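A.B. asks: make a model of this:
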Amino acid sequence: MTRTVEATRTVELHGHRGARGLLPENTLPGFAHALDLGVDAVELDVGLSADGVVVLGHDQVLSPVTLTDTGPAHPGDPAFPYVGKAVRDLTLAQLRTLDAGVRRPGDAFAVTQRAVPGTPIPTLAEVCALVAPSGADLAVELKTDPSWPDAEVARFVAAVADVLHGAGLAARSRLLAFDWRVLARTPASWAGSRSPNARPSSPAARGSRDTPPATPSPRRSPRARPPCRPSTRSPPPASWTTPTPPGCPSPCGR
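C.D. replies: As a prediction, the model looks like this:
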């Protein structure tokens, strides 16, 4: 007698920077749209403001591609204009004046993105409040720099962990980084806060990367997803390459 065992694999659908191809990246409208589409997780990028608030943004230096100055946070602010300044050098009040809802004309994503003028840079806490009722996971990438001292990286990691714990989303979150110090400084309490079937966020807690969870996550039932629609766009020419984002050393688009 032969018994056939079927292995079931689940592919997670992530909303990269929310719904980057459709709405402004790393914004509340973008995340809301990704959730409406039925993603399993939303991926986002965060930085730390000068006054210690975790805010969203892919670039450590405010990019003119995704952000536009609207005015100073207070009359005569010597730091204005803010575009081109480092996130870590500006306060939340200063960052809030920027319009994150209109991409620079001529950029590749501006062709497919629907502009949402007047959209501010959100905080991680605001994103947590939006995502919490949905049951979706969070994939939070911490943007750091090799030149930063260890103490600054540790402060950043602690601030992110505090927001996720405070929102009750630690068990549905994972921390991402290209800086090993972020993983090394993830609080020891993080692993204990996660549900048994959640994916650990640090190498120590994760163990072998080839070891799958014992059982599928029971957090939520599968959501119906809209069928894929054939693309109506013309195929790119053979010589087409992915445009390199400003400040990125390679055309990774991460």
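A.B. asks: from here on, just use CA atoms for contacts and neighbour counts.
C.D. replies: Will do.
A.B. asks: and the residue most central in space within the chain, how close does it get to Phe178?
C.D. replies: Nearest to the mean C-alpha position of the chain, by Cα atoms, centre = their mean, lies Leu44 at 0.5 Å. Using Cα to Cα, to the nearest Å, Leu44 is found at 14 Å from Phe178.
A.B. asks: for the protein, what's the longest strand?
C.D. replies: Of all segments of type strand in the chain, defined using DSSP state E, the longest is strand 41-48.
A.B. asks: what's the next helix or strand after it packed up against?
C.D. replies: Per DSSP states H and E, the first helix or strand lying C-terminal to strand 41-48 is strand 54-56. The helices and strands touching strand 54-56, judged by 3 or more Cα pairs under 8 Å, 6 or more residues apart in numbering; DSSP states H and E, are strand 41-48, helix 124-131.
A.B. asks: tell me the buried residues in the helix or strand just after strand 54-56?
C.D. replies: Along the chain past strand 54-56, the next helix or strand (assigned with DSSP H and E) turns out to be helix 92-95. Within helix 92-95, the residues that count as buried by 16 or more other Cα atoms under 10 Å are 92, 94-95.
A.B. asks: ranges for the helices of this structure?
C.D. replies: Assigned by DSSP state H, the helices in the chain fall at 28-37, 92-95, 124-131, 150-166, 180-184, 189-193, 203-206.
A.B. asks: return the set of buried residues in the fourth one.
C.D. replies: Under the neighbour-count criterion of 16+ other Cα under 10 Å, helix 150-166 has 153-154, 156-164 buried.
A.B. asks: got those residues as CSV, with distance to Val39 columns?
C.D. replies: Converted to CSV, these look like this (distance: Cα to Cα, whole Å):
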residue, distance to Val39
Val153, 30
Ala154, 30
Phe156, 27
Val157, 26
Ala158, 27
Ala159, 26
Val160, 22
Ala161, 23
Asp162, 25
Val163, 22
Leu164, 19
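A.B. asks: would you do the same for the sequence below? I want to compare the two.
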Amino acid sequence: MHFTGGAVELHGHRGARGLRPENTLAGFKYALELGVDAIEFDVGITADGVVVLNHDQALSPVTLADTAPVRPGDPLFPYVGKAVRDLTLEQVKTLEAGVRRPSDDDDPFVLTQLPLPGTALPTLAETCALLSGCGVVLAVELKTDPGWSDADVERFTAAVAEVLDEFGLTGRSRLLAFDWRVLTAAQRHAPAAGRVGLVEPRTLVPGSPWLAGEPPDDPAGSALKIGATALSPERRLATPELVDQAQTLALPVVVWTVNEPEEMSRFVDYGVDAIVTDYPDRLRAVLARRGLPLPEPMTAPLPG
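C.D. replies: Take a look at the predicted model:
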């Protein structure tokens, strides 16, 4: 999946996290109605091998709440706080995912996100069914870490690739990962998909276990060597120099997560290829003021 030359792609982060519940079908529908080039979302794998959407490997009390156990006396209940891969799909589907809760951090999304009670976490298959009828790019972040075995990374990547292939979406999908072993596995299981190397300050340290053995001092060169087709730095790392280095190597640059209009405009000046934001409406306004192309809003009814 190639980037659009001459334009800045607009990527809705976890759908439109600032406006609707994250990693949910309702959030994706709203992002499409606003108009985005790509929907970014996170996936994990359940104990029974189903790929589901959720940001953290452990179920967070900020975005999720328990409702009831799947059966009385379930020893794993409550499920919030447990790892996704320790629970079955049936258990995950009991969770309330439509109401964000205040946290200890200064969380702006509690104030700007519209609650949608009764919302469940979707499977990747359900997400693909929703997005298959439009031309939006699927930016699928696989949530693993260096503590996972190579075999588990391989199995998870293969499971994601199988679902994308089932829906004919591999060619307009990009697989994203901080754990760069995912990128090498993606070359085997989804060669037609894009491969995006994510980096942030904690992964770019000497001896980093995140980069599949590649050195952290040259993120662009290391990403290219590992087989990435794009580099995605956290916004504090996205300097003009890094953007130039990556693009010189023909690696598009996707900067994340940018929510303030002034900063969005600065990254447009840097010449990045895509901006990931929790507020697609704000980025649309910035791009419009600068006379840049905008993705078309989705007006046709979406399934479900």
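A.B. asks: still on that earlier bit, among the buried residues of helix 92-95 of structure 1, which one sits closest to Asp36 of structure 1?
C.D. replies: Leu95 (27.4 Å; Cα to Cα).
A.B. asks: and that closest one? What does it align with in structure 2?
C.D. replies: Residue pairing (TM-score structural alignment): Leu95 of structure 1 is matched to Val92 of structure 2.
A.B. asks: show me the contacts for its match.
C.D. replies: 79, 84, 121 (Cα atoms under 8 Å, 6 or more residues apart in numbering).
A.B. asks: now, which of those residues sits nearest Ala223 of structure 2?
C.D. replies: The closest of those, once distances to Ala223 of structure 2 are taken by Cα to Cα, is Val84, at 28.2 Å.
A.B. asks: show me what the residue nearest to the centre of structure 1 lines up with in structure 2.
C.D. replies: So, by TM-score structural alignment, Leu44 of structure 1 is matched to Phe41.
A.B. asks: give me the distance between the nearest residue to its match once chain neighbours are set aside and Leu116 of structure 2.
C.D. replies: Leaving aside its sequence neighbours, Phe41 of structure 2 sits nearest to Arg14 (Cα to Cα, 6 or more residues apart in numbering; 4.5 Å). Distance, Arg14 of structure 2 to Leu116 of structure 2, by Cα to Cα: 15 Å.
A.B. asks: ok, now Ala26 of structure 2?
C.D. replies: 8 Å.
A.B. asks: for the closest residue to Pro252 of structure 2 other than its chain neighbours, the count of nearby residues, please.
C.D. replies: Once flanking residues are discounted, Pro252 of structure 2 sits nearest to Ala230: 4.9 Å by Cα to Cα, 6+ apart. Counted by other Cα atoms under 10 Å, the residues lying close to Ala230 of structure 2 total 27.
A.B. asks: spit out the contact partners of Ala230 of structure 2.
C.D. replies: Ala230 of structure 2 neighbours (Cα under 8 Å, 6+ apart): 194-197, 223, 251-254.
A.B. asks: just to revisit the earlier point, shouldn't the residue nearest to the centre of structure 1 be in contact with Asp137?
C.D. replies: No - counting by Cα atoms under 8 Å, Leu44 of structure 1 does not reach Asp137; the two are 11.1 Å apart.
A.B. asks: which residues in the stretch 101-250 of structure 2 form strands?
C.D. replies: 137-142, 173-177, 194-199, 230-233 (DSSP state E, counting those that start in this stretch).
A.B. asks: now those strands in a markdown table, with distance to Leu10 of structure 2?
C.D. replies: Formatted as a markdown table, the strands of the stretch 101-250 of structure 2 follow (distance: least, Cα to Cα, whole Å):
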| stretch | distance to Leu10 of structure 2 |
| --- | --- |
| strand 137-142 | 10 |
| strand 173-177 | 14 |
| strand 194-199 | 16 |
| strand 230-233 | 14 |
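A.B. asks: ok, which of those strands comes nearest Pro72 of structure 2?
C.D. replies: strand 137-142 (32.4 Å).
A.B. asks: quick one: Leu22 of structure 1 and Glu141 of structure 1, what's the gap?
C.D. replies: For Leu22 of structure 1 relative to Glu141 of structure 1 (Cα to Cα), the value is 21 Å.
A.B. asks: between the two, who's got more neighbours?
C.D. replies: Neighbour count, other Cα under 10 Å: between Leu22 of structure 1 and Glu141, Glu141 has more, with 22 against 17.
A.B. asks: now do the contacts for that one.
C.D. replies: Per Cα under 8 Å, 6+ apart, neighbours of Glu141 of structure 1: 43-46, 175-177.
A.B. asks: in JSON lines, list the residues you listed along with distance to Arg9 of structure 1.
C.D. replies: Formatted as JSON lines, the contacts of Glu141 of structure 1 follow (distance: Cα to Cα, whole Å):
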{"residue": "Glu43", "distance to Arg9 of structure 1": "21"}
{"residue": "Leu44", "distance to Arg9 of structure 1": "25"}
{"residue": "Asp45", "distance to Arg9 of structure 1": "27"}
{"residue": "Val46", "distance to Arg9 of structure 1": "30"}
{"residue": "Leu175", "distance to Arg9 of structure 1": "23"}
{"residue": "Leu176", "distance to Arg9 of structure 1": "23"}
{"residue": "Ala177", "distance to Arg9 of structure 1": "26"}
